[in-house]
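Engineer: sharing a model that was predicted from the sequence below.
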Amino acid sequence: MLIETLQLLYQQGWLTSIFKGSVVTILLGLLGMLLGILVAVPLAITRWRRIPFLSQGVDAFTGVIRSVPGLLVIYLLFFGSVEMVDRVGEFFGFRDGLRSAYSFIMGTISIGAISAAYSIEVLRGALQAIVPGVIEAARALGFTRLTTYRRVIAPLMFRYALGGLNNVWQMTIKDTSLVSVVGLQELMRVSAIAAGITHSPLLFYMIAGFVFLFITWSSQRVFNVLERSLNRGFRR
């Protein structure tokens, strides 16, 4: 039984395919999380500052994205833009190249949108946790508004938000499995194809589960290091 399993994984090349799918999953999660944070930071500050109209728009965005299934968000963004992207690619003469990368691009945008909606709430809560006296002290020292954000608010915001962002990352890396519905060859898609061809679903889905477990375990270790680094010099 063990020999047959090894032959199935090595000789038929499924182990290599699973490795490539895992790389796609990690890249998709990292890029989606990065995009989500880049979008979330200014929008979280907008909500925190209660800027008229803009903060209501941000609230509507987070409310809608967090209220519907992630799979529906992917469907809407993917199938809602495919015709427009085809027209743009045809106009500029790179339709085929854009089509080949379309699944990954829209998958990243979809995961980024979901990640951003949750990150906004995490960062807004972190901003509200900052003691107002700290900001007032920075202003009393003559810091400009930009310097105050860069040297005082941003470091404290990420320190308070790290635990929540850890949860968002764990959710994001698991949400990458949803992108398999648009044909992207990530870990779950490769595992499903392998399970169908070899008629060994338990084997390949268990492998996929262990890979996700390893990714999330490794990520937790990284966040633990970051937490110790950011808490250095602060009283527990």
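Structural biologist: Yep, that arrived. Predicted model, so just to flag it, every value in this text is computed and none were measured.

Engineer: from here on, just use CA atoms for contacts and neighbour counts.
Structural biologist: OK.

Engineer: got the residue ranges for the helices in this structure?
Structural biologist: Taking DSSP state H as the test, the helices found in the chain are 2-10, 14-49, 54-67, 70-92, 95-128, 132-140, 145-148, 154-175, 187-198, 201-230.

Engineer: possible to save these as CSV with distance to Arg236 and mean neighbour count?
Structural biologist: As requested, these are exported to CSV (distance: least, CA to CA, whole Å; neighbours: other CA atoms under 10 Å):
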stretch, distance to Arg236, mean neighbour count
helix 2-10, 49, 12
helix 14-49, 26, 20
helix 54-67, 32, 15
helix 70-92, 37, 14
helix 95-128, 17, 21
helix 132-140, 18, 13
helix 145-148, 24, 13
helix 154-175, 13, 19
helix 187-198, 40, 19
helix 201-230, 11, 15
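
Engineer: below is structure B, check it against A:
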Amino acid sequence: MTLDLFGFGPALLAGAAMTIKLALSALSLGLVLGLLGALAKTSPYKPLQWLGGSYSTLVRGVPELLWVLLIYFGTVSLMRSLADLLGVVSLELSPFAAGTIALGLCFGAYATEVFRGAILAIPKGHREAGQALGLSKPRILWRLILPQMWRIALPGLGNLFMILMKDTALVSVIGLEEIMRRSQIAVTASKEPFTFFLVAAFIYLSLTILAMIGLHLLEKRASRGFLRAAA
């Protein structure tokens, strides 16, 4: 028995490629924002603590779909005003860029808490040892804190990436042709919703399994040199 995709197979594969591209772009932005947020929240300076806490609380308190809509339609109005000011004919933010910003912003807010927990899990004696060796604060952060933080935070970041992979479906509402958007187009043309939504589910499941394998390899590599406690 063969599955009839009515010629939409290549389109669905193109949608899967767009989903991967969007997820990796949002991941890159989110990791940077999450690390900056965690460093701000663990900083001894109150203004930075307030800034990091406000970012994490504000972004996590609003649904991801609303962030996608707010960033896309909000920037459309802003870009139009800026284009009129500069005398440019057309200036707009693409659905891909808006989706990357929105999902990266949301991923970064949750990653802030993961990184913060990982930083606090590192014994203070490690920082003191670095200071005793005459290392500067940036060098202590780069050589001592970040490598250990990465190992501790990786499982939590992996779970967040799984969620991010599925949240890419939200960007279909602003016209980005990822898996869900391509599936909806195929459903409209073929009148076969079950078939194409089932295929979409299979593609998401396949991407998730591949991501799990990659994360397992990363965790294994990050744990080299560390003895696991016996169960």
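Structural biologist: Nice, I can see it. No experiment lies behind these values; they were computed from the predicted model shown.

Engineer: one step back: in a markdown table, list the helices of the first structure along with distance to Val181 of the first structure.
Structural biologist: Formatted as a markdown table, the helices of the first structure follow (distance: least, CA to CA, whole Å):
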| stretch | distance to Val181 of the first structure |
| --- | --- |
| helix 2-10 | 24 |
| helix 14-49 | 14 |
| helix 54-67 | 19 |
| helix 70-92 | 8 |
| helix 95-128 | 10 |
| helix 132-140 | 46 |
| helix 145-148 | 43 |
| helix 154-175 | 12 |
| helix 187-198 | 8 |
| helix 201-230 | 16 |
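
Engineer: now Ala17 of the second structure: closest residue in space, sequence neighbours ignored.
Structural biologist: Closest residue to Ala17 of the second structure apart from its sequence neighbours, by CA to CA, 6 or more residues apart in numbering: Glu178 at 7.7 Å.

Engineer: wait, the one you found touches Ala11, no?
Structural biologist: No: Glu178 of the second structure lies out of contact with Ala11 (CA atoms under 8 Å); the separation is 9.3 Å.

Engineer: work out which residue lies at the spatial centre of the second structure.
Structural biologist: The residue lying closest to the centre of the second structure (CA atoms, centre = their mean) is Leu27, at 3.4 Å.

Engineer: so what corresponds to that one in the first structure?
Structural biologist: Residue correspondence to the first structure (TM-score structural alignment): Leu27 of the second structure is matched to Met33.

Engineer: repeat for Trp50 of the second structure
Structural biologist: Aligning on TM-score structural alignment places Trp50 of the second structure opposite Gln56 in the first structure.

Engineer: got a list of what its match touches?
Structural biologist: Gln56 of the first structure is in contact with Arg47, counting by CA atoms under 8 Å, 6 or more residues apart in numbering.

Engineer: okay, now Ser172 of the second structure: neighbour count?
Structural biologist: 20 (other CA atoms under 10 Å).

Engineer: how about the nearest residue to the alignment partner in the first structure of it, chain neighbours excluded?
Structural biologist: Applying TM-score structural alignment, one finds that Ser172 of the second structure aligns to Ser180 in the first structure. Of all residues not flanking Ser180 of the first structure in the chain, Arg189 sits nearest, at 5.1 Å (CA to CA, 6+ apart).

Engineer: same deal with Leu30 of the first structure?
Structural biologist: Counting by CA to CA, 6+ apart, Ile173 is the residue found nearest to Leu30 of the first structure once chain neighbours are left out, at 8.0 Å.

Engineer: quick check, the one you found in contact with Ile26.
Structural biologist: Yes: applying CA under 8 Å as the test, Ile173 of the first structure and Ile26 come out as touching, 7.1 Å apart.

Engineer: aligned partner of Ser229 of the first structure in the second structure?
Structural biologist: Matched by TM-score structural alignment, Ser229 of the first structure corresponds to Arg221 in the second structure.

Engineer: how close does the residue nearest to Leu30 of the first structure get to Met33 of the first structure?
Structural biologist: 9 Å (CA to CA, to the nearest Å).

Engineer: from the chain's centroid, how far away is stretch 207-220 of the first structure?
Structural biologist: Stretch 207-220 of the first structure sits 15 Å away from the centroid of its parent chain (CA atoms, centre = their mean, to the nearest Å).

Engineer: ok, residues contacting it?
Structural biologist: For stretch 207-220 of the first structure, the surrounding residues in contact (CA under 8 Å, 6+ apart) are 22, 166, 170, 173-174, 187-188, 191.

Engineer: mean distance, it to its aligned residues in the second structure?
Structural biologist: For stretch 207-220 of the first structure, the mean deviation from the second structure after alignment is 0.7 Å (mean CA distance after the TM-score superposition for the first structure).

Engineer: distance check, Gly104 of the second structure against Val59 of the second structure.
Structural biologist: Per CA to CA, Gly104 of the second structure is found 11 Å from Val59 of the second structure.

Engineer: what do we get in the first structure for His123 of the second structure?
Structural biologist: Rather than His, residue 123 of the second structure is Pro. With TM-score structural alignment defining the correspondence, Pro123 of the second structure maps onto Val131 in the first structure.

Engineer: surely Arg124 of the first structure touches Arg47?
Structural biologist: Yes: applying CA under 8 Å as the test, Arg124 of the first structure and Arg47 come out as touching, 6.9 Å apart.

Engineer: now which residue in the second structure aligns to Ser17 of the first structure?
Structural biologist: Checking TM-score structural alignment: Ser17 of the first structure goes with Ala11.

Engineer: now swap in Phe78 of the first structure and tell me
Structural biologist: Using TM-score structural alignment, the partner of Phe78 of the first structure in the second structure is Tyr72.

Engineer: now that match: how far from Ser183 of the second structure?
Structural biologist: Distance, Tyr72 of the second structure to Ser183 of the second structure, using CA to CA: 22 Å.

Engineer: with Lys41 of the second structure instead?
Structural biologist: To Ser183 of the second structure, Lys41 of the second structure is 41 Å away according to CA to CA.

Engineer: next: His126 of the second structure.
Structural biologist: 52 Å.
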